[in-house]
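Peer 1: 3D, please:
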Amino acid sequence: MALPEYIRGCQNRVDEQLKRHLPDTSQVSERLVTAMSYSVFNGGKRIRPVLVYAASEAVGGKQAPADPAACAVELIHAYSLVHDDLPAMDDDDLRRGKPTCHKAFDEATAILAGDALQTLAFEVLTSKHHELPDPIRLQLVRELACASGHSGMCGGQSMDLNSVGSPLSQEQLQLMHSHKTGALIRASVVMGALASGKVEKEPLTHLIQYANAIGLAFQVQDDILDVTADTELLGKQQGADLALHKPTYVSLMGLKDARAFASSLCQQAIRSLESFGDQAIILRQMAEYVIQRSH
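Peer 2: Below you'll find the model as predicted:
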């Protein structure tokens, strides 16, 4: 199957699953559930759910057992973007070409929507609507919690905020982004493999190496797009990182070397999958997609 077709299939699949889990009405706060839905169904590429499904298939699993993990990582991602856009963080007005949640609603509603999406992710993983064995559920919960908290995404975001206007070495920048961006991408791959119920220690080690490489490549490409893509295509304000004086791979290495670095990370990811057969072809293609995307 061609990658665009595979991505569309995964997008449709996870969207249908997300619709089942997101409330469509509320006796408590209709505004809150509307903001939650707005933040999830606002045109996301669903890269993380695609990685969940592809990793499950790479170790011989099916898509259905990976549905809870695919939904959970996307809910965490959606929550993180809502909070990332807040005035106290990056203070962004646009996300995916639409007003950010706090602009479309208000700041308090955006905070609560993010909180609710975060907790919904763990509710999905523990829901009895899915037939995952309890030991696997526990592994998935732990993996997502570690990737989301102080030792993962939140820790990386804190490093990012504290580094504004400060020069960082490439090693420091890499450490920051391995947490802020890479942790959830790594969790997506690992959770997909775990959900299969088939993964063994050595293949999982190779998948983690793959995920670490594409997680970093994803951020390098984001930094490149911040200076090369226009606002309409990017879906958010072009040059926002530059305006905020954030350290980026482009500011540190220059555009040409940043592109070369992204390409080397892509090849590193693909080499990590040498022991996998054709079942990992989508993961290989996703490594290339990550650095070729235009938004």
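Peer 1: make it CA atoms for all contacts and neighbour counts henceforth
Peer 2: Will do.
Peer 1: distance of residue 20 relative to residue 13?
Peer 2: Using Cα to Cα, to the nearest Å, we find residue 20 at a distance of 11 Å from residue 13.
Peer 1: of those two, which one has the most company?
Peer 2: Taking other Cα atoms under 10 Å, residue 20 and residue 13 do not tie; residue 13 has more neighbours (18 against 10).
Peer 1: what's the helix or strand for the more buried one?
Peer 2: If you go by DSSP states H and E, residue 13 is part of helix 3-21.
Peer 1: tell me the buried residues in that helix?
Peer 2: Across helix 3-21, burial judged by 16 or more other Cα atoms under 10 Å covers 7, 10-11, 13-15, 17-18, 21.
Peer 1: quick one: distance of it to the chain centre.
Peer 2: On the basis of Cα atoms, centre = their mean, to the nearest Å, helix 3-21 sits 15 Å off its chain's mean C-alpha point.
Peer 1: may I see the buried residues of the helix or strand following that helix?
Peer 2: For helix 3-21, the following helix or strand on the C-terminal side (DSSP H and E) is helix 30-40. Buried positions in helix 30-40, judged by neighbour count with 16+ other Cα under 10 Å: 32-40.
Peer 1: the structure of the following sequence is requested for comparison with the preceding one:
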Amino acid sequence: AAMSDKVVPIDSFAADIFGFSEYLQSLLDQELLNFIARHALSSKLADAVHYVLFPGGKRIRPLCLATLLVDCGGNVVSAVPAALSLELLHNASLIHDDLPALDNDELRRGRATCHKVFGEATAILAGDCMVSLANMALVDSTVSPALSLELSAWHSRAYFSLCDGQQLDLDGAASQEALLELHARKTGALFGASLASAALILQFSDEVVKQFAALGQDLGIYFQLVDDALDQFGSDSQRGRAGSSDSRNDKQTLFRNHSEYDAGEIVNGRRSSLYSAVGQLEKHVQRSFTLFRGVLDSLDRRLEDCLPQVLDKAI
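Peer 2: This is a model prediction of the structure:
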């Protein structure tokens, strides 16, 4: 089926990030199904890819891309090829991250991980396959060759950085500086590519593309800190897995290496700088990031659920 070219007006969502998120998830699910169906895979590999992608997680990287795009006057449907690419890369990294050789996780999003269902060999192949599919999502789309090349370059660099960050994770980063650098690479790079993608689709200048990418990296670091807080203090239902994966694998996090108060101070500092950067970029492009701020609010609520004393309500 061809991708819909229907323009969904921003007014239909106003500041309703939940309504927008549901709409985007439905759109992406359908486009992912269509895209995977167009590329013939052997049945077991196709089953593994489908298992990982559906039902998906929060689709937060595509959500960040789409909210900023719409906030800046773009058509949400124009985000779809880049959104598919980002979601495929992210899920490929999760398959590999969960393997016994890395995090050895048996649960992801509340159910058995890919390698527990399909075996390690097929899980590895599924992850590799999805990295290729991510690039094909851009190349095989209606995106102009020039834009496709730029998006592919950003996404490839981000995945390269993610792999480098995973190695830092395996090496056991311990200091605050090392942990933040790890987060910048392993999580921040793909968020940076998500926001850079929005700026590229909007045909913003190279300077603004880099500013969007920097904002995305800051967001990725904050997202990872929230995730670490959930892992340390959240319930199994909040985590979507049994027990603390970081504790089980003896991984260092800010919340394991610092007192709760000191870790809270660090998180608040990152959060303050993130909101400040959002405000500066809004002024620079003369747009209000209404929907995007809704994404930030949802992250704040996740943090508040497991560690309410961390949030500084003054922001």
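Peer 1: what's the TM-score here?
Peer 2: Once superposed, chain against chain, the TM-score is 0.90 (TM-score structural alignment, normalised by the length of structure 1); 286 aligned residues with a Cα RMSD of 1.9 Å.
Peer 1: now do the strands in structure 1.
Peer 2: Using DSSP state E, the strands found in structure 1 span residues 94-95, 98-99.
Peer 1: circling back: give me the mean deviation of the helix holding residue 13 of structure 1 from structure 2.
Peer 2: Helix 3-21 of structure 1 differs from its equivalent in structure 2 by a mean of 1.2 Å after superposition (mean Cα distance after the TM-score superposition for structure 1).
Peer 1: identify the residue of structure 2 aligned to residue 244 of structure 1.
Peer 2: Under the alignment (TM-score structural alignment), residue 244 of structure 1 pairs with residue 249 of structure 2.
Peer 1: the closest residue to its match other than its chain neighbours and residue 82 of structure 2, how far apart?
Peer 2: Among residues not flanking residue 249 of structure 2 along the chain, residue 103 sits closest, at 6.6 Å (Cα to Cα, 6 or more residues apart in numbering). Distance of residue 103 of structure 2 to residue 82 of structure 2, computed by Cα to Cα: 28 Å.
Peer 1: quick one: residues contacting the spatially most central residue of structure 2.
Peer 2: Nearest residue to the geometric centre of structure 2 (Cα atoms, centre = their mean): residue 61, 3.6 Å. Residue 61 of structure 2 makes contact with 83, 86-87, 190-191, 194, according to Cα atoms under 8 Å, 6 or more residues apart in numbering.
Peer 1: returning to that earlier point: roughly how far apart are the match of residue 244 of structure 1 and residue 44 of structure 2?
Peer 2: From residue 249 of structure 2 over to residue 44 of structure 2 the distance is 30 Å, taken as Cα to Cα.
Peer 1: and what of residue 216 of structure 2?
Peer 2: Distance, residue 216 of structure 2 to residue 44 of structure 2, using Cα to Cα: 35 Å.
Peer 1: ok, residues contacting the helix holding residue 13 of structure 1?
Peer 2: By Cα under 8 Å, 6+ apart, helix 3-21 of structure 1 touches 45-46, 49-50, 53, 67, 70-71, 124, 282, 285-286.
Peer 1: residue range for that helix in structure 2?
Peer 2: With TM-score structural alignment as the criterion, helix 3-21 of structure 1 aligns to 17-35.
Peer 1: and for stretch 95-106 of structure 1?
Peer 2: For stretch 95-106 of structure 1, the aligned range in structure 2 is residues 108-119, judged by TM-score structural alignment.
Peer 1: how far does that stretch sit from the chain's center?
Peer 2: Using Cα atoms, centre = their mean, the offset of stretch 108-119 of structure 2 from its chain centre is 20 Å.
Peer 1: now do the same end-to-end measure for it.
Peer 2: 15 Å.
Peer 1: give me the angle between the helix holding residue 13 of structure 1 and helix 30-40.
Peer 2: 170 degrees (axes from the mean of the first three to the mean of the last three Cα atoms, to 10 degrees).
Peer 1: more neighbours, residue 103 and residue 82 of structure 2?
Peer 2: residue 82 (28 against 19).
Peer 1: contacting residues around that one?
Peer 2: Counting by Cα under 8 Å, 6+ apart, residue 82 of structure 2 has contacts 62, 137-138, 151, 194, 197.
Peer 1: just among the residues you listed, which is most surrounded?
Peer 2: residue 194 (34 neighbours).
Peer 1: that residue corresponds to which position in structure 1?
Peer 2: Using TM-score structural alignment as the criterion, residue 194 of structure 2 maps onto residue 188 of structure 1.
Peer 1: quick check, its match in contact with residue 47.
Peer 2: No - Residue 188 of structure 1 is beyond contact range of residue 47, at 9.2 Å (criterion: Cα atoms under 8 Å).
Peer 1: can you give me the helices for the stretch 1-150 of structure 2?
Peer 2: Along the stretch 1-150 of structure 2, counting by DSSP state H, counting those that start in this stretch, helices occupy 17-38, 43-53, 60-71, 80-97, 114-118, 120-139, 145-171.
Peer 1: so what does residue 162 of structure 2 match up with in structure 1?
Peer 2: Counting by TM-score structural alignment, residue 162 of structure 2 lines up with residue 153 in structure 1.
Peer 1: ok, its match touching residue 185?
Peer 2: No - counting by Cα under 8 Å, residue 185 is not a contact partner of residue 153 of structure 1; they are 10.1 Å apart.
Peer 1: tell me which of these two has more neighbours.
Peer 2: The neighbour comparison of residue 153 of structure 1 against residue 185 (other Cα under 10 Å) goes to residue 185, with 29 against 26.
Peer 1: quick one: that one from residue 125 of structure 1, how far?
Peer 2: Distance from residue 185 of structure 1 to residue 125 of structure 1, by Cα to Cα: 17 Å.
Peer 1: quick revisit: right, and the helices of the stretch 1-150 of structure 2 - which one's nearest residue 202 of structure 2?
Peer 2: helix 60-71 (7.1 Å; Cα to Cα).
Peer 1: and the aligned partner of residue 148 of structure 2 in structure 1, how many neighbours?
Peer 2: Here residue 148 of structure 2 is matched to residue 137 in structure 1, going by TM-score structural alignment. When neighbours are counted by other Cα under 10 Å, residue 137 of structure 1 registers 22.
Peer 1: residue 137 of structure 1 against residue 123, yeah?
Peer 2: No - in terms of Cα under 8 Å, residue 137 of structure 1 does not count as a neighbour of residue 123; the distance is 10.9 Å.
Peer 1: residue 74 of structure 2 pairs with which position in structure 1?
Peer 2: By TM-score structural alignment, residue 74 of structure 2 lines up with residue 61.
Peer 1: next one: the closest residue to residue 170 of structure 2 other than its chain neighbours from residue 245 of structure 2, what distance?
Peer 2: Excluding its sequence neighbours, the residue lying closest to residue 170 of structure 2 (Cα to Cα, 6+ apart) is residue 102, at 7.3 Å. Using Cα to Cα, one obtains 11 Å as the distance from residue 102 of structure 2 to residue 245 of structure 2.
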